[in-house]
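*Asks:* have a look at this prediction, sequence included:
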Amino acid sequence: MAFRLKLVPEKTTFDFFKHQYLTFGFSVFMVLASLVLVVTMGLNLGIDFRGGTTIRTEADQTEPVDIGAYRSAIAPLDLGDVLITQVYDPNFRDDQKVVTIRIQAQDGQEAISPDTQAKVLNALQTVNKDIKIVATESIGPKVSGELIWTAVWSVLAAVFAILVYIWLRFEWQFSVGAVAALVHDVTVTIGIFSLFQFKFDLSIIAALLTILGYSINDTVVVFDRLRENLVKYKKMPLRDVMNLSVNETLSRTVMTSGTTLLALIALLVLGGDVIRNFVFAMTWGVIVGTYSSVFVAKNIVLFIGLDRNKEKKDPAEQFFDKSDVAAD
């Protein structure tokens, strides 16, 4: 007999609307608090958004690169935000070790001065005297500002595309609920980064876009079951149909979120400093996205209401003649 892991029973009868004003009010409070935090405390923007200089170093050594030693050597220079990563390339020799060092823009300077570069090189040569700088590249404030707006527009474009898809796939009430849940997830995640002043860079934008996809996937599963049950239980009150739909998909929701969190928590603990902020954003986003799928999206649909007497049409009929759809 096959073994099946069940985190929740197959059939549950939880009343997800029992404390709807408390759960929804908590969500509204979290969104408003996040906005206040961003306005008052701001974000700890990384080099991508503040500008800075990337130094590419190279050394001839067979031993693995000790990133921690590099960081400790540079720390006394007090250069602010510094990101150190090793570059891997199959074309490199076995004894060719290449490292990039990204240093934030210094006060009043678009790029670090030759004097600062010399200090960095001297500090690194205390780790390995054969280290040399082979290239430098600077990102000015103008380019950084463009990156900020590009990041904002990418998130807004993703939200808009999801709104259109849900509207066409279901009804406009569903799209409003889904987008409200997504705005909730993104805003609360950004608020957490503002509260703890975690570094906010392009990798976090990637995490936000991933959170959007994960959250909407959970929401669509609930909405799809809700649409089926609206047809099946035409006389049942809308609130009860929604409760039934969430309970029927609860096992899938918990299993998906649980297994995803297991992998993310392992990465959070063992992944190292380079990806820690990205993984934290993903972990928090999965938790918040699951919460919003259950307690935010459907609640907004209930508040707006649905016209259950309207004849349900195939979404394809909005764009094609009925004869064309029938012929397919």
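*Replies:* Nice, thanks for sending it over.
*Asks:* could you use CA atoms for every contact and neighbour count after this?
*Replies:* Noted.
*Asks:* scan the protein for its longest helix.
*Replies:* When the chain is parsed with DSSP state H, its longest helix is helix 238-270.
*Asks:* can you list contacts of the helix or strand just after that one?
*Replies:* Going down the chain from helix 238-270, the next helix or strand is helix 273-295, by DSSP states H and E. Identification of contacts with helix 273-295 by CA atoms under 8 Å, 6 or more residues apart in numbering yields 16, 20, 23-24, 85, 181-182, 184-186, 188-189, 198-199, 203-204, 207-208, 210-211, 214-216, 218-219, 222, 246, 253, 257, 260-261, 264-265, 267-268.
*Asks:* another one to put next to it:
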Amino acid sequence: MSKMSIARLGKELYTGEKSFDFVGRRMVWYAASAVVLVAVILGVSIQGINLGIDFTGGTRYTVTVAQADQKLADDLRTAVGETAVEAADGATVRTAGGSSIVIETKAIPNGSEADSDLLGAITETADVARDDVSRTGIGPSWGERVASKAGLALGIFLVGVVLFIWIYFREWKMSVAAVVALLHDVVITVGVYAIVGFEVTPATVTGFLTILGYSLYDTVVVFDKVKENTRNLAGKKQTYASAANLAINQTLVRSINTSIIGLLPVVAILYVSTVQLGTSALKDISLVLFVGMAVGTYSSIFIATPLLVHLKSREKDVLDAEKRAAARMKEADKYAAVPVFDEGMAASDEEPDELREAGSDDLHEAGVSRGTSSNSSAMGRGRNTPAQQREVSDSGAAGRPQPKRQSRSKRK
């Protein structure tokens, strides 16, 4: 699609010339989200979440080498996996800077046989001395503190969101709709992490908090337009649902463009960290950003605003606006059967049945005059030109010649 086409589409969506019915089809969006939520919940319950050693506890080996590259990291991953150490199954191996490689496993007792076997495989593969490998034990208490702090930060964030939207928009139902959209994004993102099997690390938690802010930002922009369109609803010829749907269409192009621009660098980071670097903290945070930003855009368009309209559908002013709109539609249908005469139509001396049945007041309001006769030279729409009785002649009352009635083209 060319730049001019996008600009034209944006203008037509903003003015209402074109419109996508997001609000009217909200049950379709609810059903789609419900299916996705059920799928991700089943994925979490069956496969579980792959928590990193920062949350579960484990052992971290840091190998200092002359040049840390991905090939050496892959060789170490293979060597560690081939040992008989059960705790080393599924070990995480990643580069850290240009001269270090980090190997993370489940908890291995210091000085045990498993510890010695693993150190032997590492030193042999990396061709380094035993002193070049440092060992660090990570207890589960550290992960518990990280999880508790993340939960506290999430709780403070949600409370702040509710209060901010309530104060700014003076509408608690907007707060409810925004929080539901946020929870929708979090659950889907967690489910994707569980299904894909990526490890949850502190970087993942940082990504979660980031996507909450992004999703909220897009939702607030749409809600601000909803507030603008529904201000003084009693004096407008729109229902609350149509005004809210117009707000989504007016911000649609902006939301899509912002999301694409935001997702492009995240996709690049995800590709590099997954394909070229293998396991790394960049992979953890880039996946959560990608999924969260995409789902956040979806929820701000298809969930938050339609849910807001649903919550407000029983309010008195909203119901009054719908009654006024229904009355206007009924009044418009009153004259739907009145024919409109056009140039070139044959004039008839007989009144159509529709005109005979309609009252004189109704016809006058519709712009149709009830004539007794018409001629074939009738001009204008919806009128019958009376036949000319006689030619206009001079009148002596004015004391001067009077002009004759002629067409403009024949006047001199």
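*Replies:* Received, thanks. Because the structure is predicted, anything quoted here is derived from the model rather than measured.
*Asks:* report the TM-score for the pair.
*Replies:* Remark: TM-score between the superposed chains equals 0.80 [TM-score structural alignment, normalised by the length of the first structure]; 295 aligned residues with a CA RMSD of 2.7 Å.
*Asks:* picking up where we left off before, which ChimeraX command selects the buried ones in the contacts of helix 273-295 of the first structure?
*Replies:* Here is the ChimeraX command that selects only those of the contacts of helix 273-295 of the first structure that count as buried (16 or more other CA atoms under 10 Å):
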select :16,23,24,181,182,184,185,186,188,189,198,199,203,204,207,208,211,214,215,216,218,219,222,246,253,257,261,264,267,268
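*Asks:* in helices, which of the contacts of helix 273-295 of the first structure fall?
*Replies:* 20, 23-24, 181-182, 184-186, 188-189, 203-204, 207-208, 210-211, 214-216, 218-219, 222, 246, 253, 257, 260-261, 264-265, 267-268.
*Asks:* which strands and helices lie in contact with the longest helix of the first structure?
*Replies:* If contacts are counted by 3 or more CA pairs under 8 Å, 6 or more residues apart in numbering; DSSP states H and E, helix 238-270 of the first structure sits against helix 202-232, helix 273-295, helix 297-304.
*Asks:* and stretch 266-277 of the first structure, which residues are buried?
*Replies:* Buried residues in stretch 266-277 of the first structure, counted by 16+ other CA under 10 Å: Leu267, Leu268, Arg276, Asn277.
*Asks:* and the counterpart of the second one in the second structure, what does it touch?
*Replies:* This points to Leu268 of the first structure. Under the alignment (TM-score structural alignment), Leu268 of the first structure pairs with Leu270 in the second structure. Contact partners of Leu270 of the second structure, counting by CA under 8 Å, 6+ apart, are Leu282, Lys283, Ser286, Leu287.
*Asks:* one more: Asp75 of the second structure?
*Replies:* Thr125 are the contacts of Asp75 of the second structure under CA under 8 Å, 6+ apart.
*Asks:* that one belongs to a helix, doesn't it?
*Replies:* Yes: under DSSP: H, G, I helix; E, B strand; the rest coil, Asp75 of the second structure sits within a helix.
*Asks:* trace it over to the first structure, please.
*Replies:* For Asp75 of the second structure, the residue aligned by TM-score structural alignment is Ala69.
*Asks:* separation between that match and Ala123 of the first structure?
*Replies:* As judged by CA to CA, to the nearest Å, Ala69 of the first structure and Ala123 of the first structure stand 10 Å apart.
*Asks:* check Thr23 of the first structure too.
*Replies:* For Thr23 of the first structure, the distance to Ala123 of the first structure equals 53 Å [CA to CA].
*Asks:* ditto for Thr13 of the first structure
*Replies:* 64 Å.
*Asks:* the more surrounded of the two?
*Replies:* Of the pair Thr13 of the first structure and Ala123, Ala123 is the one with more neighbours under other CA atoms under 10 Å, namely 20 against 11.
*Asks:* how about that one, what's its partner in the second structure?
*Replies:* In the second structure, Ala123 of the first structure lands on Ala121 (TM-score structural alignment).
*Asks:* ok, its match - contacts?
*Replies:* Counting by CA under 8 Å, 6+ apart, Ala121 of the second structure makes contact with Ala79, Val80, Thr83.
*Asks:* sec struct for the last one, please.
*Replies:* Yep, that's Thr83 of the second structure we're talking about. Assignment for Thr83 of the second structure (three-state DSSP): coil.
*Asks:* wait, it sits on Ser116?
*Replies:* No: using CA atoms under 8 Å as the test, Thr83 of the second structure is too far from Ser116 to be in contact (11.0 Å).
*Asks:* looking at these two, which is more packed in?
*Replies:* More crowded of Thr83 of the second structure and Ser116, by other CA under 10 Å: Thr83, with 16 against 13.
*Asks:* distance check, that one against Thr206 of the second structure.
*Replies:* Noted for Thr83 of the second structure: a distance of 34 Å to Thr206 of the second structure, by CA to CA.
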